[in-house]
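# What follows is a predicted structure for the sequence shown.
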Amino acid sequence: MTTRWLTPQEQRAWRAFMAATHLLEDTIDRQLQQDAGMPHLYYSILVHLSEAPERRLRMTDLAERVKITRSRLTYAVARLERDGLVRREGCASDRRGSLALLTEEGMAVLEQAAPGHVEAVRGAVFDQLDEEQVAQLEAICSRIAGGLQGDEGVGCASGDLPWRRRSTPCK
């Protein structure tokens, strides 16, 4: 098999992408640590729970939404649970499953942290782009994510992703 080396333009684009993603993650993490005392991952967990019906999600579904392994999610939720921001409960329809539930205290912390987070995201990303570039960013990122998740018929097979597995939905 012959290696398909990156062209000079692809190499520049790749390096710019990597620099931007690393700098952005660092910026968002520092802002959330300073303002809310939590890393971006924990904030993302709270956001996804806040958007879910009854502020609860099956742990496997939450892992998929946050795009992390189930073991990493278990560790993060345990920490959030110790802080009183999340509670875990069993799944009535599947004894092996469990749900994560955003507590009232967790919702209050999220509501307090959200304005600073939005300002950091706006300043780091959207204030740097015009409307057309925002649309392009969405299209490009959606295409890359779709390919990596197997949505485009390329990339990882859905079973290869660590957060995916077939399970009985909780009711």
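Ah, there it is.

# going forward, measure contacts and count neighbours with C-alpha atoms only.
Fine.

# Tell me which helix or strand comes right after the longest helix seen in the chain.
Secondary structure of the chain read by DSSP state H shows that its longest helix is helix 8-36. Following helix 8-36 in sequence order, the next helix or strand is helix 40-51 (DSSP states H and E).

# Centre-most residue in this protein?
residue 66 (3.2 Å; Cα atoms, centre = their mean).

# quick one, what contacts it?
By Cα atoms under 8 Å, 6 or more residues apart in numbering, the contact set of residue 66 is 41, 44-45, 48.

# quick one: which of those is most hemmed in?
residue 45 (21 neighbours; other Cα atoms under 10 Å).

# Below is structure B, check it against A:
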Amino acid sequence: MADATTIQPLNQDEEAFLRALGRVLAYLPRVVDADMVSEQPITSGEYMVLVHLSEAPQNRMRMSELANACGLSLSGMTRVVKRLETQSLVLREKCPDDGRAWLAVLTSSGWTCLKQAWPTNLASVRRHIFSRLEGCDVAAAARVLERIAAGD
């Protein structure tokens, strides 16, 4: 880490970007979640768990990998999966090659819920995100966000 005397303060554009990013990080989950729960039996976070499981081989993932993919702690993911289990959308089973690990598995009811929730989620992200990005290079923005998320 650099010495505090050698660190350059943020310039006006950097400060504006950082503050706007903070507001977006607080705003987006709240509004997308509100849209989801107003029309669906699941939250936007639960929806993303179902999405990741739907894209995984055999619709199953180790709980730790699923937590990482969703940006949650393992205990946070366990709470989400337990809620989804009570709705029969996901089930947990022991990992066959590692008795200490658990897998989250998308059920047929989970698939049905995911398909029903997709239009609500799509409309929400189009309204709250992509409608505001006209004229922007979305692919370049995605690359920048991926570099930030990689944390290297």
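Great, that's in hand. Everything numeric in this text was worked out from a predicted model, so none of it was measured.

# In structure 2, what range does the longest helix of structure 1 match?
Following TM-score structural alignment, the aligned partner range for helix 8-36 of structure 1 in structure 2 is 12-40.

# And residue 60 of structure 1, what's its match in structure 2?
In structure 2, residue 60 of structure 1 lands on residue 64 (TM-score structural alignment).

# any idea how far its match lies from residue 34 of structure 2?
Distance, residue 64 of structure 2 to residue 34 of structure 2, by Cα to Cα, to the nearest Å: 27 Å.

# So for those two, which sits in the more crowded spot?
Higher neighbour count among residue 64 of structure 2 and residue 34: residue 64, with 19 against 15, using other Cα under 10 Å.

# Looks like the more buried one contacts residue 76 (just checking).
No. Counting by Cα atoms under 8 Å, residue 64 of structure 2 sits too far from residue 76 to count as a contact (10.4 Å).

# Quick check: neighbours shared by the two?
By Cα under 8 Å, 6+ apart, no residue touches both residue 64 of structure 2 and residue 76.

# Give me the neighbour count for residue 32 of structure 2.
Each residue near residue 32 of structure 2 was counted by other Cα under 10 Å, and the total is 23.

# if I line the two up, what does residue 71 of structure 1 land on in structure 2?
Match for residue 71 of structure 1 (TM-score structural alignment): residue 75.

# how close does whichever helix or strand that match is part of sit to structure 1?
Using DSSP H and E, residue 75 of structure 2 maps to helix 74-86. When structure 1 is overlaid, helix 74-86 of structure 2 sits 0.8 Å from its aligned residues on average, using mean Cα distance after the TM-score superposition for structure 1.

# By how much does the helix or strand that that helix is followed by deviate from structure 1 on average?
Next along the chain after helix 74-86 of structure 2, taking DSSP H and E as the criterion, comes strand 90-95. For strand 90-95 of structure 2, the mean deviation from structure 1 after alignment is 0.7 Å (mean Cα distance after the TM-score superposition for structure 1).

# so where's the longest strand in structure 1?
Ranked by residue count and defined by DSSP state E, the top strand of structure 1 is strand 94-102.

# can you name the residues of structure 2 that that one overlays?
Going by TM-score structural alignment, strand 94-102 of structure 1 sits over residues 98-106 in structure 2.

# tell me the contacts of residue 36 of structure 1?
Shown in contact with residue 36 of structure 1 (Cα under 8 Å, 6+ apart): 109, 112-113.

# As a markdown table, these with distance to residue 23 of structure 1 and secondary structure would be great.
Shown next, in a markdown table, are the contacts of residue 36 of structure 1 (distance: Cα to Cα, whole Å; DSSP: H, G, I helix; E, B strand; the rest coil):
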| residue | distance to residue 23 of structure 1 | secondary structure |
| --- | --- | --- |
| 109 | 25 | helix |
| 112 | 24 | helix |
| 113 | 20 | helix |
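
# and which of those residues is nearest residue 19 of structure 1?
residue 113 (25.8 Å; Cα to Cα).

# Show me what the closest one lines up with in structure 2.
With TM-score structural alignment as the criterion, residue 113 of structure 1 matches residue 117.

# Skip the chain neighbours and tell me the closest residue to that match.
Once flanking residues are discounted, residue 117 of structure 2 sits nearest to residue 40: 6.2 Å by Cα to Cα, 6 or more residues apart in numbering.

# contacting residues around residue 107 of structure 2?
Contacts of residue 107 of structure 2 (Cα under 8 Å, 6+ apart): 88-91.

# This completes my enquiry, with thanks.
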